[in-house]
Structure formats: C-alpha cells, structure tokens
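Q: Structural data only, the sequence is not supplied:
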C-alpha cells in the first residue's frame, strides 16, 4: 500500500520551487499540522475537483473495470493491477494505491494530462516529485552553463 498527497503548486511559485523540492517535500509532508497550513495555502492552489474528476474519468475510466463514486471519494479497481482510493481536501488529493506500482503511474498520467503543476509526496518512504517534468528555457540554459564550466 502506497499513500500519496498530491498538490497543485501555484503557477506564480513554480519557478521558485524548482531546485527546492526537498524543502517543498518537508513542508507538504507536515501538511496535517496546523502550523504549516497557511504555508500550504500560500504555495498551493485550491483543487478544482471537477477538472480532476474529468481527468480521472477520461483517462482511467476506460481501463478500470469498476469505479465507485462517493461523496468526494473514488475507488477504482483494475482486475490485474489492483485498487486506487482517491479522496480530496481543499488543497490536496489523497490517493492510496493497493497493488502494482502501475496504478501509481496510471493516476499520475491522468492527473498530469489535466495540469502540469502537480507535486506528489509519499511520506512513508520519503519520496516526492513532479508528476510531469517541468521544462523551461531558463533551466535548460542554466544547466548548459553548469556543464560548460
């Protein structure tokens, strides 16, 4: 079982966060505490649940045989891969994957098709990262400058 908190970083702060992902992980992994709630609200957009539901249904609906919908909760079941439980809070999507790691990839692809600013945190194993790699000309240039030195 793997549990993720997935956050949509505000576009304004996305460039600032690049290269500081470890600090973002430290902040988001403590999201449950009241001391960090204002910081999470400051850096992360409120989730557009309708857009997320559409992405989930469009991308995953055709491959998962069973989709149970509840009050802002989903359970998606694939006969070979396993089950994904999805729930929402104001600034985070909470997903629990039971089964193959391919479930995680399926969910990440579905979400990144809707938006490219999602950042995932899996606190149990201290893993974090962008669901979709970020490419900007500034970072390509600075990486090129580092290689030239």
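A: That came in fine, so what should we check first? Nothing here was measured: the structure is a model prediction, and the numbers come from that model.
Q: drop to CA atoms for contacts and neighbour counts, all remaining ones
A: OK.
Q: which residues of this structure fall in helices?
A: 11-17, 21-29, 34-43, 49-55, 102-114, 137-148 (DSSP state H).
Q: of those helices, which approaches residue 65 most closely?
A: Closest to residue 65 of the helices of the chain, according to C-alpha to C-alpha: helix 102-114, at 13.2 Å.
Q: So which elements touch that closest one?
A: Under the contact criterion of 3 or more C-alpha pairs under 8 Å, 6 or more residues apart in numbering; DSSP states H and E, helix 102-114 touches helix 49-55, strand 82-88.
Q: also this one, for the comparison:
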C-alpha cells in the first residue's frame, strides 16, 4: 500500500524550496517522529503549510470524477476503484493535509494527482514509507535576462 501526504505549501516557500524539496521532506519527516527536535520541526512545518480550502478541493474532485463509473464517495473520502480487486485509491481532504492511500496499479492515484494539480501549483506530495516526494505540478522558474 502506498500512502501519500499532500501538503499545500505557501507560495513564498514553494518558490524558495523549488529544487530543494528534500529539505521540506526532511523537515516534515522530523516533525512526525518523537525527538527533542520534533517540536521545533512541527512549528516550522506548520509555518510553511497553507490551509487547504476543503470545500473547493472536494468540489473539484467530485466535479472531475463524478462521471467515472468506478468513483464513489464514502463518508468524507473519495474512492476510485480499478479493474482488478486490489486496484484502488482513497483520497481524504483535510484542512492541513490531503491523505491519499493507493494499492495496485498507479492509474487511480494518478487520476487524483492530475485532478489536484488543477487546483494549485503548490501541492507537495510525500510518501514517508518509501521516501519519495515531489510537486504535483512543478513550479515554473522565472528566467531573468
């Protein structure tokens, strides 16, 4: 099972840390564990995270996926089922994080990623178990001449 935590990074921090996502990953990883430094890391990570407009994100997901026959809403979670029994992805939108659990093929989770990237360029996904992370929609770098 793959588990992603998707954070809305405030624009000024997203632009600053573009290309240095590993620093944000290290900070958020430190905030998740119990250690002498974790309280500081929790405060720092909460400072760079923006609040997610849960109503508009839930509406966006429903609007984009409602025509799919394999889409359903279970409680406060959006679920996409694949063609095989073990293929699925479940997305739960919270105020500080979007949690995405997926199993089987990557098709269902990719559908959620593609939908979420339409909302903003500043979503950063992290898979702590497999130590993977990245922007859902890479930020365009400004070019100066």
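A: Structure's in. What do you need? Owing to the predicted nature of the structure, the values given are computational and were not obtained by experimental measurement.
Q: Work out the TM-score between the chains.
A: In this superposition the chains share a TM-score of 0.83, using TM-score structural alignment, normalised by the length of structure 2; 139 aligned residues with a C-alpha RMSD of 2.2 Å.
Q: sorry, back to before: and among the helices and strands packed on helix 102-114 of structure 1, the most buried is which?
A: Here the criterion is mean neighbour count by mean count of other C-alpha atoms under 10 Å, and of these the winner is strand 82-88, at a mean of 19.
Q: That strand - contacts with which helices or strands?
A: So strand 82-88 of structure 1, by 3+ C-alpha pairs under 8 Å, 6+ apart, packs with strand 73-78, strand 93-99, helix 102-114.
Q: Mean distance between that strand and structure 2 after superposition?
A: In this overlay with structure 2, the average offset of strand 82-88 of structure 1 from its partner residues is 2.1 Å by mean C-alpha distance after the TM-score superposition for structure 1.
Q: the inter-axis angle of that strand versus helix 102-114?
A: Counting by axes from the mean of the first three to the mean of the last three C-alpha atoms, to 10 degrees, strand 82-88 of structure 1 lies at 40 degrees to helix 102-114.
Q: picking up where we left off before, could the helices of structure 1 go into JSON lines alongside distance to residue 78 of structure 1?
A: JSON lines is the format used below for those (distance: least, C-alpha to C-alpha, whole Å):
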{"stretch": "helix 11-17", "distance to residue 78 of structure 1": "33"}
{"stretch": "helix 21-29", "distance to residue 78 of structure 1": "28"}
{"stretch": "helix 34-43", "distance to residue 78 of structure 1": "33"}
{"stretch": "helix 49-55", "distance to residue 78 of structure 1": "17"}
{"stretch": "helix 102-114", "distance to residue 78 of structure 1": "9"}
{"stretch": "helix 137-148", "distance to residue 78 of structure 1": "38"}
